[in-house]
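J.: got a predicted structure here, sequence first:
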Amino acid sequence: MTWWQTDETHEASLTSWVPGAAGHPVFPVQNLPFGIFSFENAEPRAGVAIGDAILDLRAVAELGLISPAAAAACGEATLNALLALPAHERRALRTALSKLLCDAAQRPAIEPLLRPSATCVLHLPARIGDYTDFYVGIHHANNIGRQFRPDNPLLPNYKHVPIGYHGRASSIRVSGVPLVRPKGQRKAPDADAPTYAPTARLDYELELGVWIGAGNALGEPIPVAEAGDHIAGFCLLNDWSARDLQAWEYQPLGPFLAKNFHSTISPWVITPEAMAPFRQAQPARPEGDPAPLPYLFDATDQAHGALALTLEVFLSTREMREQGTAPHRLSRGPASNMYWTVNQIVAHHASNGCNLQPGDLLGTGTISAPEREGFGSLMELSIGGKEPIALPNGQSRSFLEDGDEVILTATASREGYASIGLGECRAVVLPAT
């Protein structure tokens, strides 16, 4: 079995005895994502989301119901050891948990190990050693490039190499942790010199996060045909951006303080196994585009490398929450708007011998649709601030203001299979200190 094949754990008819799990829009038994949670005064531990509950994996391991390798990994306070498990061990754990949560005979032993999600605190899933952000959303690249280079929005290397840069792992936070508006140097177009002040053009970026599982030794590339074995999961990622800081500092070395102040991720690691039914063919490149170099091309990856995910972004202002107004959807679009597959970005990252490690996080870069309703940032939606977005309560936004809350969601759907979600990725903007 490989990363794109399905098995009995994906059957739509499969139901769990856990109350509320059947038909759950995000965490039915066909999902079973891993995370780190705590409750009452207990220390953080590994868990699995099922319906509106979390199964305590440390407690499951203590009952001897999973393999010794999985039990040892589940006893840690981070998921690094679990992410590092060989793919066959991770699949075996998923199969065992599926049976425990679907077999009514197991209910007396397992039900006491469930905790209501509402009473738990979710933490960063792993100790993130390194974070790399890519730029594979071609429509976003075109939209942003067009604002600066109307006649030549894409740079010459874009269609030959997956563009990326190393971000800051220490400032990644789990969903729900507020974002403090950053300060930095920014320079008005008509000013003689920059000033140091809070950003006036704070933006979000709709991305997918890719969790690295088994790594590679320094100096040993990962072939693209084997890259799927090095991916341990997916999440949502909001790579917040200070556009005015970025415009001043990014030449000649690229993003720095405009990006490294805070990134938000959803708390659950959605495994490649859970995503197997939602694999689809990578969209064909437009006629005339260069073929990927051989080290980036694999026929199986092209046939199964894209993800059937619908991505959505919602905005809730402070006034909207005070008025009881529901969050306003800013955009909706498919995750297939990626010029490179996740396997290609992993293979490229390691192609020079760079060693990836369990718990490393890769961002896809902002994913935008070709149509305005699927744009993945305010920079695109407001055309660089020139066309503010009207909100249903009469407010408008060109960029984010203090008190705004941004919420990212993603749903995987395919006919014949139960839909699953990635969980929410949200944060409120606080004033600069």
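T.: Everything's here; your move.

J.: hey, let's count contacts and neighbours off CA atoms from now on
T.: Noted.

J.: what's the nearest residue to residue 335 if we skip its chain neighbours?
T.: The shortest distance from residue 335 to any non-neighbouring residue, by CA to CA, 6 or more residues apart in numbering, is to residue 309 (5.3 Å).

J.: just checking, that neighbour touches residue 334?
T.: Yes: using CA atoms under 8 Å as the test, residue 309 is close enough to residue 334 to be in contact (5.7 Å).

J.: looking at those two, which is more packed in?
T.: residue 309 (23 against 19; other CA atoms under 10 Å).

J.: distance of that one relative to residue 132?
T.: Note on residue 309: its distance to residue 132, by CA to CA, to the nearest Å, is 22 Å.

J.: before we move on, what about residue 360?
T.: 8 Å.

J.: again with residue 398
T.: For residue 398, the distance to residue 132 - CA to CA - is 28 Å.

J.: return the distance of stretch 416-433 from the chain's centre.
T.: The chain centroid and the centroid of stretch 416-433 are separated by 9 Å, computed with CA atoms, centre = their mean, to the nearest Å.

J.: what comes up buried for that stretch?
T.: Buried residues in stretch 416-433, counted by 16 or more other CA atoms under 10 Å: 418-430.

J.: in strands, which of those residues appear?
T.: Of the positions in the buried residues of stretch 416-433, 420, 421, 425, 426, 427, 428, 429, 430 sit in strands, assigned by DSSP state E.

J.: which one of the residues you listed is nearest to residue 201?
T.: Minimum distance to residue 201 across those is 12.5 Å, recorded for residue 429 (CA to CA).

J.: I figured that closest one hits residue 181, correct?
T.: Yes: with contact defined as CA under 8 Å, residue 429 and residue 181 form a contacting pair (6.5 Å).

J.: for the closest residue to residue 289 other than its chain neighbours, list the residues it contacts.
T.: With CA to CA, 6+ apart as the criterion, residue 289 has its nearest non-adjacent residue at 7.2 Å, and that residue is residue 159. Applying CA atoms under 8 Å, 6 or more residues apart in numbering, we find residue 159 in contact with 289, 290, 339.

J.: ok, and here's another one to check against it:
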Amino acid sequence: MRIEIPEGSLFGLANLPYGVFSAPGTPPRAGVRLGDSVVDLARALDDEVFAQPSLNPFMAQGYERWAQVRRQVTDLVSGEVPGEAVHAIDAVTLHLPVEVADYVDFYASEHHAANLGRLFRPDAPQPLTPNWKHLPIGYHGRAGTVVVSGTDIVRPCGQRKAPDEPAPTFGACRRLDIEAELGFIVGAGSRLGAGVSTSDFRHHVFGAVLVNDWSARDIQAWEYVPLGPFLGKSFATSISPWVVPLAALEAARVPTPVQDPAPLPYLRESEPWGLDIDLAVSWNGQEVTRPPYREMYWSPAQMLAHMTVNGATSRTGDLYASGTISGPAKDQRGAFIELTWGGQDPVEVNGEPRSFLLDGDEVVITATAPAADRTRLGFGEVRGRVRPSAHEGE
């Protein structure tokens, strides 16, 4: 059968993102999305590597294999596809696309870092910390709590201490927030003791996903000195089910903003890996902000180079995220703590002033980018709804 691509679809031939799906009566397996259809790659290509419940076995085959399969899939879906390999998108269940090996979250937006500096350190001479423009700051997260879009998020609990409270208390998070981010998935790992250079980025990173790094701001504020995020971040990180291949993002590549001072040699790039990607964040169905990824100071190639320069390994399935994506304008801020300036300047959501998330709230993040055929490609969505804490009364 020939797969029809609806006019204006964000999932045309220039995209072809990978995911893991199941149809009624079949186990999870790898597929590619085209239009409103999912192509079962194990059946279409007669290759058992795609009959696995994650993309990891395929990604581990490396860069040349990724390129070969992309050519095969493009040729296949441009013509006749076996009917038994094609499923309607609304007839399948989408799963976590990769088995996440390690998870690192960066802090790569100068606008976001400067805004939080002004909020948290209003008396400091500069909003950025002294090291910020010399290296991509990040922290190691919890791979086991990375979940696929559509998974409900239970309000986390922990210790909290507001400035006017004499001592900490235990209970449900009072200042639950989101962070709109882009995540990068390592396909081909690196050896212990051998870093990945910026020029080798494309040979190691398979593709990109949307990320919502849910954040318990009150728990985070009490715990983060001196070692940084812990329980305020580790309870859930949502990702989109579709992995957009790095090869599909060639037309979206742009230079990063001017980096001054010049980075140290291991962080310098011979080719630009900034990305012109537009995100949109909706809160209970209302769009509230549009963060632009092209404003990110540090590129994903620089993040990977820094993450491995000390000799740390990277592994198939590693996920590293950009940190909150924010632009210079108020309606480009990718976290609600920024958008509402710490709750002091609420935004109107469906006629109500809102600052942080309430139980029942739903957040949806989407994104598009220029495609090679001069259309636009999409990342799908990362969606999550907040559920009450099991310890609400404590």
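T.: Nice, I can see it. Remember, it's a predicted structure, so these values are computed and weren't measured experimentally.

J.: sorry, back to before: enumerate every residue touching the residue nearest to residue 335 of the first structure.
T.: 278, 334, 335, 336, 410, 411, 412, 413.

J.: out of the residues you listed, which are shared with the second structure?
T.: Among the contacts of residue 309 of the first structure, the contacts conserved in the second structure (both residues aligned by TM-score structural alignment, their matches' CA atoms under 8 Å) are 278, 334, 335, 336, 410, 411, 412, 413.

J.: spit out the contact partners of the last one.
T.: Looking back up the chat, that one is residue 413 of the first structure. Contacts of residue 413 of the first structure (CA under 8 Å, 6+ apart): 278, 308, 309, 310, 419, 420.

J.: run the last query once more with 6 Å
T.: Residue 413 of the first structure is in contact with residue 419, counting by CA atoms under 6 Å, 6 or more residues apart in numbering.

J.: just tell me what it corresponds to in the second structure.
T.: For residue 413 of the first structure, the aligned residue in the second structure is residue 370 (criterion: TM-score structural alignment).

J.: the third one too?
T.: In the second structure, the residue paired with residue 335 of the first structure is residue 293, using TM-score structural alignment.

J.: count of residues packed around that match?
T.: Neighbours of residue 293 of the second structure under the rule other CA under 10 Å: 27.

J.: corresponding residue for residue 307 of the first structure in the second structure?
T.: That one, residue 307 of the first structure, aligns with residue 275 by TM-score structural alignment.

J.: so what's that match closest to, chain neighbours aside?
T.: residue 253 (4.6 Å).

J.: could you report the separation of that neighbour from residue 246 of the second structure?
T.: Taking CA to CA, one finds residue 253 of the second structure at 10 Å from residue 246 of the second structure.

J.: in three-state terms, label residue 26 of the second structure for me.
T.: coil (DSSP: H, G, I helix; E, B strand; the rest coil).

J.: still on that earlier bit, from what I see, the match of residue 307 of the first structure and residue 294 are in contact.
T.: Yes: using CA atoms under 6 Å, residue 275 of the second structure is in contact with residue 294, at 5.2 Å.

J.: let's have the kept ones among the contacts of residue 309 of the first structure in TSV, adding secondary structure and distance to residue 148 of the first structure.
T.: Formatted as TSV, these follow (DSSP: H, G, I helix; E, B strand; the rest coil; distance: CA to CA, whole Å):
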residue	secondary structure	distance to residue 148 of the first structure
278	helix	36
334	strand	26
335	coil	25
336	coil	25
410	strand	30
411	strand	33
412	strand	34
413	coil	36
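
J.: for the equivalent of residue 218 of the second structure over in the first structure, what are its contacts?
T.: For residue 218 of the second structure, the aligned position in the first structure is residue 244, judged by TM-score structural alignment. Counting by CA under 6 Å, 6+ apart, residue 244 of the first structure touches 186, 201.

J.: same check, this time on residue 80 of the first structure
T.: Applying CA under 6 Å, 6+ apart, the residues near residue 80 of the first structure are 126, 358, 359.

J.: could you measure from the counterpart of it in the second structure over to residue 125 of the second structure?
T.: Structural correspondence for residue 80 of the first structure with respect to the second structure (TM-score structural alignment): residue 56. Distance of residue 56 of the second structure to residue 125 of the second structure, computed by CA to CA: 46 Å.

J.: mean shift of the one helix or strand the match of residue 218 of the second structure maps to relative to the second structure?
T.: Element membership of residue 244 of the first structure [criterion: DSSP states H and E] is helix 243-249. Comparing helix 243-249 of the first structure with its match in the second structure after superposition yields a mean distance of 0.4 Å (mean CA distance after the TM-score superposition for the first structure).

J.: after that helix comes which helix or strand?
T.: Past helix 243-249 of the first structure, the next helix or strand by DSSP H and E is strand 263-265.

J.: against the second structure, where does that next one fall?
T.: Counting by TM-score structural alignment, strand 263-265 of the first structure corresponds to 237-239 in the second structure.

J.: got the contact list for the matching stretch?
T.: The contact list for stretch 237-239 of the second structure (CA under 6 Å, 6+ apart) reads 146, 147, 148, 149, 210, 211, 212, 213, 214, 382.
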